[in-house]
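> Below is the sequence, then the predicted model.
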Amino acid sequence: MAVAFIIASGGVLAYAARKLRGTVTPRQTQLFGMVTASIFAAQMLNWPLPGGVSAHFVGGALAAIVLGPYLGALSVALVVAVQALVFADGGVLALGANVWNMAIVQVFGGYAVYRVASAYHESGAIVLAGWASITLAALAAGIQLGLSPAFGSELISVVTVMAGGHAVLGVGEALLTLVGVRLVDRLDAVDSETVEGGVAA
């Protein structure tokens, strides 16, 4: 399973990098650094859940909405990789699965929810995307853990704990996603005013 998810995650990230080739603007590069650093800091805070697992802010929907799904996936993947390789958080063998859950399932899943819901209500779409993205990622992780030898035949129990726990804690992810997106919007507005003021001067 570890090898399969390393290959699958690597393939999706390679495709994302190819789609972005020659299209990333200097502003997107700045946002990439800011969003990636913010997500890295936020992910270091963990809340324990029953059954030996934990929850934390992931930021996949935030990255997808601010950066787009391809650059967002690379942002979260970079965070997960640094945590695993430098801080031993998440483990190297689980890196492929963690990237799949947080940088692919959460980013692309959250972005899909946002795109559909934003036609009706922008802020509601951001909140819904934040909540749905982490719940989908937890569901994927629960299936992977439930099928692993470490948990034997406890698939239903593990999926219930992971998806159920994150569905509740996902409210926090949803609200933080909204705050993060609005903060970036505010910074963009300030930058635009500064540029216009400089041009006018």
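Arrived safely.

> C-alpha only now, for contacts and for neighbours.
Will do.

> In the protein, mark out all the strands, start to finish.
Ranges of strands within the chain are 47-49, 53-55, based on DSSP state E.

> Dump those to a markdown table, plus mean neighbour count and distance to residue 90.
Conversion of the strands of the chain to a markdown table gives the following (neighbours: other CA atoms under 10 Å; distance: least, CA to CA, whole Å):
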| stretch | mean neighbour count | distance to residue 90 |
| --- | --- | --- |
| strand 47-49 | 11 | 14 |
| strand 53-55 | 16 | 11 |
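
> a markdown table please, covering these and showing distance to residue 28.
Listed next are these as a markdown table, based on distance: least, CA to CA, whole Å:
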| stretch | distance to residue 28 |
| --- | --- |
| strand 47-49 | 31 |
| strand 53-55 | 29 |
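
> and residue 64, which of those strands is closest to it?
Among these, strand 53-55 comes nearest to residue 64, with 19.9 Å by CA to CA.

> what sits up against that closest one?
Strand 53-55 has contacts (CA atoms under 8 Å, 6 or more residues apart in numbering) with 46-49, 162, 165-166, 169.

> farthest pair in those?
46 and 162 (13.9 Å).

> Closest to residue 134 out of the contacts of strand 53-55?
Nearest to residue 134, judged by CA to CA, of these is residue 166 at 6.7 Å.

> wait, isn't that closest one in contact with residue 135?
Yes - counting by CA atoms under 8 Å, residue 166 touches residue 135, with 5.5 Å between them.

> what sits against the nearest residue to residue 164 once chain neighbours are set aside?
If the residues on either side of it in the chain are set aside, residue 164 comes closest to residue 135, at 8.0 Å by CA to CA, 6 or more residues apart in numbering. Listed by CA under 8 Å, 6+ apart, the contact partners of residue 135 are 163-164, 166-167, 170.

> take the one below as the second:
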Amino acid sequence: MKNKLKLKEIVVAAMISVIMGVVFTFIDSMYQPIQALLGPLGGDSIGGLYYVSALLSIYIIRKPGSALMGSLFTGIVNLLLGSPYGIHIIIASALQGIGVEIVMAITRYKKYNFVTMALSSLLAALLVTCRDYFIFGLDLYAGMIPLMLLVRAVSAVILGAILSIGLGKALNATGVLRGFAINSEE
């Protein structure tokens, strides 16, 4: 079956996830101070970084399930490294991966351009924002929600989609991704 994940694809997704889990642990340590200093918009401004594990996995592997797998693996690593968000990080990871998978499924996993990656990142951000609204009390900021959504959207596109595309292309340029679907650029 062409869309079945190969062992090397799972291993690469796991490697990306471990690296991103460590990066997320560092981001977690910055997120709270930034939010304390700049309010909710400060935290929202770096939120797009959290979508990289799902986006980079799908950008490189280009098969169903790779975004969800990458995102969940990262969430587990982040949780094991002591994420201050506890089990909620797994919920966020699942929502991020599902958001990316939905957009990619609509394109039948055939388009990996800026627009598709940006839409994937935006849907992931929207799903996580819905969780945040109920779990972390975003309703307390009712008047700020439109601005928060805008900041989250910009962050999702720049720090999520654009960064993931850039990282994917940079990794591919080194030759370490020979034999991966990223080499069949449209």
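The structure has been received and is ready for your questions. Every value quoted in this text rests on a predicted model; they were computed, and no experiment measured them.

> So for residue 46 and residue 162 of the first structure, which sits in the more crowded spot?
residue 162 (28 against 12; other CA atoms under 10 Å).

> Would you agree residue 36 of the first structure is in contact with residue 79?
Yes - here residue 36 of the first structure reaches residue 79: they are 6.6 Å apart, a contact under CA under 8 Å.

> What's the match for the residue nearest to residue 164 of the first structure in the second structure?
Counting by TM-score structural alignment, residue 135 of the first structure lines up with residue 122 in the second structure.

> Tell me how far its match lies from residue 130 of the second structure.
Applying CA to CA, to the nearest Å, the value for residue 122 of the second structure to residue 130 of the second structure is 12 Å.

> same deal with residue 10 of the second structure?
The spacing between residue 10 of the second structure and residue 130 of the second structure, counted by CA to CA, is 29 Å.

> Name the residue in those two with the higher neighbour count.
Neighbours per residue, other CA under 10 Å: of residue 10 of the second structure and residue 130, the larger number sits with residue 10, 16 against 13.

> which one in the first structure is aligned with that one?
Superposed on the first structure with TM-score structural alignment, residue 10 of the second structure falls opposite residue 29.

> now residue 173 of the second structure
Superposed on the first structure with TM-score structural alignment, residue 173 of the second structure falls opposite residue 186.

> count of residues packed around that match?
Residue 186 of the first structure has 12 neighbouring residues, counting by other CA under 10 Å.

> For it, which residues are in contact?
Per CA under 8 Å, 6+ apart, neighbours of residue 186 of the first structure: none.

> Skipping adjacent residues, who's closest to the spatially most central residue of the second structure in space?
Centroid check for the second structure by CA atoms, centre = their mean gives residue 51 as the closest residue, at 1.6 Å. Counting by CA to CA, 6+ apart, residue 51 of the second structure lies nearest to residue 160, which is 5.3 Å off, once chain neighbours are set aside.

> do residue 128 of the first structure as well
Excluding the flanking residues, the one nearest residue 128 of the first structure by CA to CA, 6+ apart is residue 174, at 6.6 Å.

> residue boundaries of the helices in the second structure?
With DSSP state H, the ranges of helices along the second structure come out as 7-38, 40-46, 52-61, 66-80, 88-106, 114-135, 145-155, 163-174.

> And for residue 170 of the second structure, the neighbour number?
Every residue meeting other CA under 10 Å relative to residue 170 of the second structure is counted, giving 12.

> Okay, it and residue 23 of the second structure: tell me how far apart.
Using CA to CA, one gets 18 Å for the distance from residue 170 of the second structure to residue 23 of the second structure.

> swap in residue 127 of the second structure?
Residue 127 of the second structure is 22 Å from residue 23 of the second structure, by CA to CA.

> Residue 17 of the second structure too?
10 Å.

> go on, residue 67 of the second structure?
17 Å.

> Neighbour count for these two, which is higher?
Shown here are residue 67 of the second structure and residue 23; by other CA under 10 Å, residue 67 has more neighbours (33 against 15).

> Could you list which residues are in contact with the closest residue to the more buried one other than its chain neighbours?
Closest residue to residue 67 of the second structure apart from its sequence neighbours, by CA to CA, 6+ apart: residue 54 at 4.1 Å. Taking CA under 8 Å, 6+ apart, we find residue 54 of the second structure in contact with 66-71, 96-97, 100.

> switch to 10 Å and redo it
Listed by CA atoms under 10 Å, 6 or more residues apart in numbering, the contact set of residue 54 of the second structure reads 13, 16-17, 20, 65-74, 93-94, 96-101, 120-121, 124, 160, 164.

> Roughly how far does it sit from residue 96 of the second structure?
From residue 54 of the second structure to residue 96 of the second structure the distance is 7 Å (CA to CA).

> any shared contact partners between those two?
Here residue 54 of the second structure and residue 96 have 67-68, 70-72, 120-121, 124 as joint contacts, going by CA under 10 Å, 6+ apart.

> Between the residues you listed, which sits nearest residue 61 of the second structure?
Closest approach between those and residue 61 of the second structure, by CA to CA: residue 67, at 8.8 Å.

> dump the residue contacts of the closest one.
Neighbouring residues of residue 67 of the second structure by CA under 10 Å, 6+ apart: 13, 51-61, 73, 93-94, 96-102, 104.
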